[in-house]
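1. A structural model of the following input is requested.
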Amino acid sequence: MQIPRQEVPAELQKKISVANQPECSICYNTYDNVFKTPKLLECTHTFCLECLSRLMAVSLTDQDESGGSMRLSCPFCRHLTFLPEDGPPALATSREVLCKLPSHQHQEEPVWLEGEKLCYKSSRQDAVSGVPESPTTFCICIDIGASKSVDAPVQARPGRPGLMGRLADWKRMLLFIVLMVLLVIIVLTSDRDIYFCHCGNVNFII
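-> Below you'll find the predicted structure:
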């Protein structure tokens, strides 16, 4: 009987600790030590690595012509931060925020940019085989949204696709009108049948 009484406060404490964890001001997700690692800008504002990477993908045109370095504008104060060559993963990590996370997340995991993706590789021992010298490698990549801006020109095709779309709309409208006419005819003929049932001597209805 004493074990459940001890477990309930522990569960409540875990829920409270999760609720008190700091979160990113852009996506409102709690920080972690992988994709949501708290990164510092030059203005000392802190955001998660994923949000800064997505912001960088949107701001690809804002580059320094002399050094070719990327400038990132802070979402709060608009102060420009010059990004390293490796992008947002190379920014300084806020140790103050990282230390507020659970103890197993105090160590920052290696994350890097690979084209339009943010990638993370983790090596763990194979729990199925139980052999300590057979690690299983997990590689997780997330799209940072740069592909959306690349796919934008597909929507700007003013030629034949627009004309075909208009023809399709006209066909739909014509089909709708035909269906409506058929529906009216069916309703009228069904009314006549009912009228004939009551008045068999009447041959037509106006």
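2. contacts, neighbours, all on C-alpha from now
-> Fine.
3. Report how many residues lie close to Gln21.
-> 16 (other Cα atoms under 10 Å).
4. wait, isn't it in contact with Cys99?
-> No. The criterion here is Cα atoms under 8 Å, and Gln21 misses it with Cys99 at 10.3 Å.
5. Mind jotting down where the strands sit in this protein?
-> For the chain, the strands defined by DSSP state E occupy 38-40, 46-48, 71-73, 80-82, 111-114, 117-125, 135-143.
6. Of the ones you listed, which is nearest Lys14?
-> strand 38-40 (21.3 Å; Cα to Cα).
7. Show residues contacting stretch 139-149.
-> 50, 53-54, 57-58, 116-122 (Cα atoms under 8 Å, 6 or more residues apart in numbering).
8. Those: which two are farthest apart?
-> Greatest spacing in the contacts of stretch 139-149, by Cα to Cα: Val58 and Ser122 (28.1 Å).
9. here's the other one to compare against:
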Amino acid sequence: MEPNPNDLWDPYKPGVDEDETPELECAICFSQFNNVFNTPKVLQCKHTFCLECLARMNVKSTNPDTIQCALCRAYTPLPVLGLPKLANDSTVLSYLPATMQQVYSIRFNRNKGKLQVKRAPSSAPTIAQSISQSLDVGSPVGAQGQATRGRERSLLITILQTPFCKACFMSIVAILTVTATIVIIFYTSRNST
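-> Okay, here's the model as predicted:
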């Protein structure tokens, strides 16, 4: 009997081979999953991302009650108690070292753009001292889609605070120098006649 082509293993289909090791890093930031801020959270579409990336996406979203998957664009409604209460990916957690398989209790304050360790698991008191107790994930988005920073900033201030590479900066200085030189020569030649 000939094999059915639909039954053949396809390496590009996720979840086909049950014995395959799951991805142990976030598909957005490529950080290794852990049991604190990079806890693997699974969305309804079955894609897994770290809590930190999901929090960063949430503070920039105009719809804070859902998360849109970065891969398939499907929406997952957030639990009533917030983002940290999304289901953990137990398969990924099972591949982490034994000391990282119990997840920390994390609190997410969207208004402040912070993830905070609420309390450490009782089995790992020494790990709790070695991790940061909070993580800034960015400023939340206001109703008009602009980041709320407490005061309006002009476009010029925003541009001046944007980091430039050295080559861009040197090019701008050269262009301004040439322009200033041309203007000086023009006015000097005009005034001398």
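10. Give me the TM-score for this pair.
-> Superposed pair, TM-score by TM-score structural alignment, normalised by the length of structure 2: 0.57. Supporting alignment: 134 aligned residues with a Cα RMSD of 3.6 Å.
11. which among the contacts of stretch 139-149 of structure 1 gets closest to Gln155 of structure 1?
-> Taking Cα to Cα as the measure, Gln155 of structure 1 lies nearest Val58 of those, at 17.7 Å.
12. In contact with the counterpart of the closest one in structure 2, which residues are there?
-> Under the alignment (TM-score structural alignment), Val58 of structure 1 pairs with Lys60 in structure 2. Lys60 of structure 2 makes contacts with 138-141, 147, as judged by Cα under 8 Å, 6+ apart.
13. Kindly report the same for Gln105 of structure 1.
-> By Cα under 8 Å, 6+ apart, the contact list for Gln105 of structure 1 reads 32-33, 98.
14. To which residue of structure 2 is it aligned?
-> Applying TM-score structural alignment, one finds that Gln105 of structure 1 aligns to Met100 in structure 2.
15. how many neighbours does Asn33 of structure 1 have?
-> 21.
16. That one maps to what in structure 2?
-> By TM-score structural alignment, Asn33 of structure 1 lines up with Asn35.
17. Leaving out the residues flanking it, which one is nearest to that match?
-> Val103 (4.6 Å; Cα to Cα, 6 or more residues apart in numbering).
18. which residues does the closest residue to Phe33 of structure 2 other than its chain neighbours contact?
-> Leaving out its chain neighbours, the residue that sits closest to Phe33 of structure 2 by Cα to Cα, 6+ apart is Glu25, at 5.3 Å. Applying Cα under 8 Å, 6+ apart to Glu25 of structure 2 gives the contacts 31-33.
19. I'd assumed Ile67 was in contact with Met57 of structure 2.
-> Yes. Under the criterion of Cα under 8 Å, Met57 of structure 2 makes contact with Ile67 at 7.4 Å.
20. measure the spatially most central residue of structure 2 to Thr99 of structure 2 for me?
-> In structure 2, the centroid-proximal residue (Cα atoms, centre = their mean) is Cys53; its distance is 3.4 Å. In this view, Cys53 of structure 2 and Thr99 of structure 2 are 23 Å apart by Cα to Cα, to the nearest Å.
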